[in-house]
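**Q** Sequence first, then the predicted structure, then my questions.
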Amino acid sequence: MLGFVIQRLLQAAVVMAVMSAVVFVGVYAIGNPIEIIIPPEATQEIREATIKRFGLDLPLWEQYFIFVTNLLQGDFGRSFIYNVPVLELIAGRLPATLELVLISVVTATLLGVGLGVYAGYRPESLIARGIMAVSVLGFSVPSFWVGLILILIFAVNLGWLPAGGRGEVVSFLGVDWSFLTPDGLSHIFLPALNLAFFKLAMMIRLARAGTREIMLTDTIKFARAAGIPERQILTQHLLKLISIPIITVFGLELGSTLAFAVVTETIFSWPGVGKLIIDSITVLDRPVMVAYLILTALLFVLINLTVDLVFALIDPRIRARGA
């Protein structure tokens, strides 16, 4: 097991090293932030001083070397626009994105697996057909359209829920959370529903396919022949056998939703990291853009590493192959 862990950690380190170079070169090759930071009426002396202060007069390789050196010390630099440390800026927006993503992905997974297992266990029932129709709809419509329709129905026409914002927050463990207040819950309901819709459809189809496949295996036939109750077969045998693909998709969807909840946060004016990166791209705030992409890559690497370790604990064959 130790060799398996060391191998995965080395792979993660190589991936992060390559991603840091790709992200840095890619972002710093886009535009010139000085044209946005400095007003047109600024003198040449002010322009040169500003360029030197941000280190933009140095060769790209030297800028990258300084960036990596600071990065290894936990310093992602300072925002060009907000003039605060980038990590501090992202950390201030992260709780809003984190609670939105966790609520949507966890809800979609729990509900989707349950509905998918039922649809696979009773495929000919009317309820199962309705469940599959919902999953088809979830795959067919774009998320921005769903968000606009949700706002139109529940916020504009019915007036039941707010159209945007985060609402009232309460501090817990030094962090502001909105889902702990009734007003915050009313604000998070629509964006969480919008984010969860596609994930729900994916989990339904994944769980249904896995259920249909497993129910035809000898394992289930032998369990039934042994007189094991159907409820026990579903909870102890079926769910364990379909758990590996579900865990994989859950980890990847959690990471992708955290990284790319941009559309939902923009539509619902949710003050999270996604909206921050859109604003940073607009004004070419390079340190924020680089830090966001590096942290996103790190997030996916950590999630994949965690999923691999969970697989190794569930299935010893995976651990043996990776040793």
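**A** Arrived safely, thanks for sending. Residues are numbered from 1 along each chain as shown.
**Q** CA atoms for contacts and neighbours, from now on please.
**A** Fine.
**Q** Which positions in the helix or strand where Arg93 lies come out as buried?
**A** Taking DSSP states H and E as the definition, Arg93 sits inside helix 86-121. Across helix 86-121, burial judged by 16 or more other C-alpha atoms under 10 Å covers 86-87, 89-90, 93-109, 112-121.
**Q** For that helix, name the packing helices and strands.
**A** Here helix 86-121 touches helix 126-140, strand 175-177, helix 182-214, helix 243-259, helix 273-282, helix 286-314, going by 3 or more C-alpha pairs under 8 Å, 6 or more residues apart in numbering; DSSP states H and E.
**Q** Any idea how far that helix is from the middle of the chain?
**A** 8 Å (C-alpha atoms, centre = their mean, to the nearest Å).
**Q** Let me know the angle separating it from helix 243-259.
**A** Using axes from the mean of the first three to the mean of the last three C-alpha atoms, to 10 degrees, the direction of helix 86-121 lies 140 degrees away from that of helix 243-259.
**Q** one step back: so can I have TSV of the helices and strands packed on helix 86-121 showing distance to Val146?
**A** Output for the helices and strands packed on helix 86-121, formatted as TSV (distance: least, C-alpha to C-alpha, whole Å):
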stretch	distance to Val146
helix 126-140	9
strand 175-177	25
helix 182-214	6
helix 243-259	16
helix 273-282	18
helix 286-314	25
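**Q** Packed most tightly, which of the ones you listed would that be?
**A** Comparing those by mean neighbour count (mean count of other C-alpha atoms under 10 Å), helix 182-214 ranks first with a mean of 22.
**Q** Let me see the residues that make contact with the next helix or strand after that one.
**A** Moving toward the C-terminus from helix 182-214, the next helix or strand (DSSP H and E) is helix 218-225. Residues from elsewhere that reach helix 218-225 (C-alpha atoms under 8 Å, 6 or more residues apart in numbering): Ile214, Met215, Glu230, Ile233, His237, Leu238.
**Q** Quick check: nearest residue in space to the fifth one, chain neighbours excluded?
**A** Right, the one you point to is His237. Ile220 (7.7 Å; C-alpha to C-alpha, 6 or more residues apart in numbering).
**Q** another structure for you, compare them:
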Amino acid sequence: MFGYFTKRLIQIVVVLWAVSVLVFVMMSFTGDPTYMMVPLDATEEQIAQARRLLGLNDSHLVQYGHFLSSLVRGDFGRSFVFRQPAMQLILERLPATLEIVILAMAIALVVAIPLGVYAGASPERASSHAVMAGSLVGISLPGFWLGMVLIYVFAVKLQLVPSSGRGPTQELFGLRVSFLSWEGFRHLILPALTLSVGTLAILIRIIRAEMMEVMKQDYIKFARAKGADRRGVLFKHGLKNALIPLVTVFGLMMGDLIAFATLTETIFAWPGIGKLLVDSIYRGDRPVIVVYLMFVAFMFVVVNFVVDILYAVIDPRIKVK
């Protein structure tokens, strides 16, 4: 086990180093940050001095060395726009993003598991075909279009929920969250529902495919022969053995939603890290963009590591080594 952890730690370090190289190269060709640091009426001498202070006159290799050294120290620089440490901005916005992502994944699981199990256990029924047709529609719907439709129907026409913003927040374990109050939760519903639809549709198809395969196995036939009820066969024996691919996809999709909820957060004016990234790209706020990209890379490698550990927890036959 220790050897496995050591190997995965080395892999994480190598992946993050490779990402740092890509981020540095990408940032090097996105314009000169000097003009974000000097007044609009700055002289050529002031611009040249700013370039020296930023180290932009050094070679790219030297600049990367300074860049990597700062990353190792945890110094990601200060936002050009907000004049705050870039990492602090990400951490302040992260709880807002986690709220809608966790609620979206909860909605997706609660709906996808029973529908996917049913569709896989009875694939020839018309209702099963209807479930699969609905999942195909869910996969095909663009998120930005779905978000606007939900706003029009539930916020504008029916006026059941707010159309934008996060609503009131309360402190929980040092984090500002909105789901503790009814008004805050009402603000959560539409963005979380928008995020959940695509994930829900994909999970239904994966669960159905795995259940169709599992239902052919001998232990399912044996459980039926012993007189086990249908619900027990499906959920105790069938679903448990179909969870391995579900865990893989679930982990990756959760990381994907956290990293790329930019359109949803922009549509609903949700103050998460996705909207912060969009605003930073628009304003050329390079330090925030760098922190976001490195944070997303770190998050994905951690999620993959956790998924590998969960394999052994779900199925003891799988050994981590």
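**A** Received it, and whenever you're ready, just let me know what you need. None of these values were measured; they are calculated from a predicted model.
**Q** and Phe4 of structure 1, which of the helices and strands packed on helix 86-121 of structure 1 is closest to it?
**A** helix 286-314 (8.5 Å; C-alpha to C-alpha).
**Q** so how far is the closest one off the chain centroid?
**A** Distance, stretch centre to chain centre, for helix 286-314 of structure 1: 10 Å (C-alpha atoms, centre = their mean).
**Q** cool, stretch 267-277 of structure 1 as well?
**A** Remark: stretch 267-277 of structure 1 is offset 13 Å from the chain centroid, using C-alpha atoms, centre = their mean.
**Q** circling back to that earlier point, for the residue nearest to His237 of structure 1, grab the count of nearby residues.
**A** Residues contacting Ile220 of structure 1 under the criterion other C-alpha atoms under 10 Å number 18.
**Q** any idea what it aligns with in structure 2?
**A** Counting by TM-score structural alignment, Ile220 of structure 1 corresponds to Ile220 in structure 2.
**Q** ok, so what distance separates Leu246 of structure 2 from Ala112 of structure 2?
**A** According to C-alpha to C-alpha, to the nearest Å, Leu246 of structure 2 stands 11 Å off from Ala112 of structure 2.
**Q** Now do the shared contacts for these two.
**A** Taking C-alpha under 8 Å, 6+ apart as the criterion, Leu246 of structure 2 and Ala112 both touch Leu203, Ile207.
**Q** quick revisit: any idea how far the residue nearest to His237 of structure 1 lies from Gly112 of structure 1?
**A** As for Ile220 of structure 1, its distance to Gly112 of structure 1 is 22 Å (criterion: C-alpha to C-alpha).
**Q** Gly55 of structure 1 too?
**A** 50 Å.
**Q** Same check on Gly227 of structure 1?
**A** 29 Å.
**Q** what number of residues lie near Ser20 of structure 2?
**A** Residues near Ser20 of structure 2, counting by other C-alpha under 10 Å, number 20.
**Q** residue contacts, it?
**A** The contact partners of Ser20 of structure 2, taken as C-alpha under 8 Å, 6+ apart, are Leu68, Met294.
**Q** that's a helix at it, yeah?
**A** Yes: residue state for Ser20 of structure 2 (DSSP: H, G, I helix; E, B strand; the rest coil) corresponds to a helix.
**Q** Relative to its centre, which residue of structure 2 is most distant?
**A** In structure 2, counting by C-alpha atoms, centre = their mean, Glu45 sits farthest out from the average C-alpha position, at 44.2 Å.
**Q** Which of the helices or strands spans that residue?
**A** Secondary structure from DSSP H and E places Glu45 of structure 2 in helix 44-54.
**Q** what about that helix, how far off from structure 1?
**A** Compared with structure 1 after fitting, helix 44-54 of structure 2 deviates on average by 2.6 Å (mean C-alpha distance after the TM-score superposition for structure 1).
**Q** Who are the packing partners of that helix?
**A** Packing partners of helix 44-54 of structure 2 (3+ C-alpha pairs under 8 Å, 6+ apart): helix 34-37.
**Q** List the buried residues for the helix it packs on?
**A** In helix 34-37 of structure 2, counting by 16+ other C-alpha under 10 Å, buried: Thr34.
**Q** Kindly report the same for stretch 21-33 of structure 2.
**A** By 16+ other C-alpha under 10 Å, the buried positions in stretch 21-33 of structure 2 come out as Val23, Phe24, Met27, Ser28, Pro33.
**Q** what's the answer for stretch 151-159 of structure 2, then?
**A** Within stretch 151-159 of structure 2, the residues scored as buried using 16+ other C-alpha under 10 Å are Ile151, Ala155.
**Q** Report how many residues lie close to Val263 of structure 1.
**A** Per other C-alpha under 10 Å, the neighbour tally for Val263 of structure 1 reads 19.
**Q** Could you measure from it over to Ala312 of structure 1?
**A** The gap separating Val263 of structure 1 from Ala312 of structure 1 is 35 Å, by C-alpha to C-alpha.
**Q** what's the answer for Gly251 of structure 1, then?
**A** Between Gly251 of structure 1 and Ala312 of structure 1 the distance is 15 Å, computed by C-alpha to C-alpha.
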